[in-house]
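**Q** Just to be clear, the model below is a prediction. Sequence and coordinates:
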Amino acid sequence: MARSVSHQGQHNRFDLRMALRERRRALNADQQVSAGKGLCEVLKSRPELLACQHIAVYLANDGEINPETLQEYLWQSGKHCYLPVVDQSGSKVLTFVEYHTGTSLVENRFGIPEPSLNGAKTIPPEKLDIVLVPLTGFDEQGRRLGMGGGCYDRTFAFTSIAHKPILIGLAHECQKVDSIPVEHWDIPMAGIATDCQFYQISA
């Protein structure tokens, strides 16, 4: 049964989100580059990635761990990468556009670069094999905290009854906390990868 949202839970999530955003933004450029390389090392031999062809990545923003090194590795491995595009109508449903070196990027209403939809090759979310989801925070039980917009939760709500795509959260190791307060709409991750290790989440 879906539980109601408590004001206390919302308050705790807001405060935690702000604190963890500050924590990741405090990392300097060298630390960010090192974290991105560590993330690639953690993920590139994962069987989930080796077995798939269509992978959603993202362009790092606001101190998020940067999957650029991993994405370059995926391209070199012959994988197809896709970037999310935020729906301009405010529906909070993401569109995924194939991403390659020649992809034209434009700023969305949040000031974040994303592919232009003009003439773009898109893929339905259910056809993706893996989605790499940026996180603001997480705990070892696999509970996650996003940016609060709900776009990934809305777009991939169907994964509660589907086997794919596999959702893997990405974060800096310093974004791990003891416990994340959850809400009924939070979609679970199959695993969480940091610059240090992979946390396999039990179903």
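**A** Received, thanks.
**Q** Please count neighbours and contacts with C-alpha atoms only from this point.
**A** OK.
**Q** Sort out which residues of the top helix by length along the chain are buried, please.
**A** Ranked by residue count, the top helix of the chain under DSSP state H comes out as helix 7-25. For helix 7-25, the neighbour count (16 or more other C-alpha atoms under 10 Å) marks Arg13, Leu16, Arg17, Leu20, Arg21, Arg24, Arg25 as buried.
**Q** Please apply the same query to stretch 27-35.
**A** Buried-residue list, stretch 27-35, by 16+ other C-alpha under 10 Å: Leu27, Gln32, Val33, Ala35.
**Q** residue contacts, the residue nearest the centre of the chain?
**A** Centroid-nearest residue in the chain: Val133, 1.2 Å away (criterion: C-alpha atoms, centre = their mean). Applying C-alpha atoms under 8 Å, 6 or more residues apart in numbering, one finds that Val133 lies in contact with Val57, Tyr58, Tyr152, Leu167, Ile168, Gly169, Leu170.
**Q** And the helices in this structure, which stretches?
**A** 7-25, 29-43, 47-50, 68-76, 151-155.
**Q** take a look at this one as well, against the first:
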Amino acid sequence: MNAAKQAARSAAILRRDAARAMAAPDAMRRIADHFFRSVPLRPDAAIAGYVAIGSEADPAEILARASANGHVCGLPRVAQKAAPLAFLQWAPGDALAGGAHGTREPLANMPEVRPDIVLVPLLAFDRRGRRIGYGGGYYDRTLAKLRGNGGVVAVGIAFAAQAVDELPEEEFDARLDWIVTESGARAFAAAPSGV
């Protein structure tokens, strides 16, 4: 394992825990507001989110609004270790099952969704769109697959305090297109319009 990444990951866990503890009560609403004001979103775009674990910034408000506006939403499922994630259709109120690594996921009989936008959990992000996750590589493999098959927009969901100046990067790491926090939204590259 890359020692620089492991050190960054350990520091990022503590920083994210502190950020969550200090977050204003309306932080998740503000994250959702910034997402819908800033990230280009076609009316028929499918959005993949996640169920927050521990101190992760929670995208539930984004998914609830997206679903209410007619977007198909999905949540990740670890179908196989060391493979890209599958996204299964989900809407607020749908049942969830226990998944790998302590996650919650849609029931296995739900249809698979091909997302246009993937909301990405993270421990830390930097000014160039790099992110540190838990080290399993699931989102890196997933984004590489989706980008190779017609594109996707990766949107990191985080607290502003999770920002760092510089993160280590390896050749297989997939960068974010956007970061959305309670303080605002930022595109890291020329993000495709109207996704």
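**A** Yep, that arrived. The structure presented is a predicted model; accordingly, all values stated were derived computationally and were not measured.
**Q** Need the TM-score from the superposition.
**A** Put the two chains on top of each other and the TM-score (TM-score structural alignment, normalised by the length of structure 2) is 0.87; 190 aligned residues with a C-alpha RMSD of 2.1 Å.
**Q** Map Ser202 of structure 1 onto structure 2.
**A** Counting by TM-score structural alignment, Ser202 of structure 1 corresponds to Ala189 in structure 2.
**Q** Now its match: closest residue in space, sequence neighbours ignored.
**A** Sequence neighbours aside, Asp177 is the residue nearest to Ala189 of structure 2 in space, at 6.0 Å (criterion: C-alpha to C-alpha, 6 or more residues apart in numbering).
**Q** Can you verify my assumption that the one you found contacts Ile157?
**A** No - counting by C-alpha atoms under 8 Å, Asp177 of structure 2 does not reach Ile157; the two are 11.4 Å apart.
**Q** neighbour count winner among the two?
**A** Neighbours were tallied for Asp177 of structure 2 and for Ile157 using other C-alpha atoms under 10 Å; the higher tally belongs to Ile157 (28 against 22).
**Q** I'd like to know how far the aligned partner of that one in structure 1 sits from Ser104 of structure 1.
**A** Using TM-score structural alignment as the criterion, Ile157 of structure 2 maps onto Leu170 of structure 1. Distance of Leu170 of structure 1 to Ser104 of structure 1, computed by C-alpha to C-alpha, to the nearest Å: 25 Å.
**Q** that older thread, could you dump the buried residues of stretch 27-35 of structure 1 into JSON lines with distance to Gln8 of structure 1 added?
**A** Below are those laid out as JSON lines (distance: C-alpha to C-alpha, whole Å):
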{"residue": "Leu27", "distance to Gln8 of structure 1": "30"}
{"residue": "Gln32", "distance to Gln8 of structure 1": "33"}
{"residue": "Val33", "distance to Gln8 of structure 1": "37"}
{"residue": "Ala35", "distance to Gln8 of structure 1": "33"}
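**Q** all strands for structure 1, in order.
**A** In structure 1, the segments counted as strands under DSSP state E are 54-56, 80-86, 94-99, 105-107, 113-115, 122-123, 130-134, 137-138, 144-145, 166-170, 191-193, 198-200.
**Q** Could you dump those into TSV with distance to Pro181 of structure 1 added?
**A** Formatted as TSV, those follow (distance: least, C-alpha to C-alpha, whole Å):
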stretch	distance to Pro181 of structure 1
strand 54-56	26
strand 80-86	26
strand 94-99	24
strand 105-107	32
strand 113-115	30
strand 122-123	32
strand 130-134	17
strand 137-138	10
strand 144-145	8
strand 166-170	16
strand 191-193	17
strand 198-200	18
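**Q** Return the most buried member of those.
**A** strand 137-138 (a mean of 28; mean count of other C-alpha atoms under 10 Å).
**Q** That one against structure 2, how far on average?
**A** Following superposition, strand 137-138 of structure 1 is found to deviate from structure 2 by 0.7 Å on average (mean C-alpha distance after the TM-score superposition for structure 1).
**Q** which secondary structure elements does that strand contact?
**A** Other elements packing on strand 137-138 of structure 1 under the criterion 3 or more C-alpha pairs under 8 Å, 6 or more residues apart in numbering; DSSP states H and E are strand 144-145.
**Q** Please name the residues that touch Thr101 of structure 1.
**A** Counting by C-alpha under 8 Å, 6+ apart, Thr101 of structure 1 has no contacts.
**Q** And it, what's its match in structure 2?
**A** So, by TM-score structural alignment, Thr101 of structure 1 is matched to Pro92.
**Q** Against Ala60 of structure 2, how distant is that match?
**A** Pro92 of structure 2 is 8 Å from Ala60 of structure 2, by C-alpha to C-alpha.
**Q** cool, Ala8 of structure 2 as well?
**A** Taking C-alpha to C-alpha, one finds Ala8 of structure 2 at 27 Å from Ala60 of structure 2.
**Q** about what we covered before: in a markdown table: the helices of structure 1, plus distance to Thr194 of structure 1.
**A** A markdown table is the format used below for the helices of structure 1 (distance: least, C-alpha to C-alpha, whole Å):
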| stretch | distance to Thr194 of structure 1 |
| --- | --- |
| helix 7-25 | 12 |
| helix 29-43 | 6 |
| helix 47-50 | 15 |
| helix 68-76 | 12 |
| helix 151-155 | 19 |
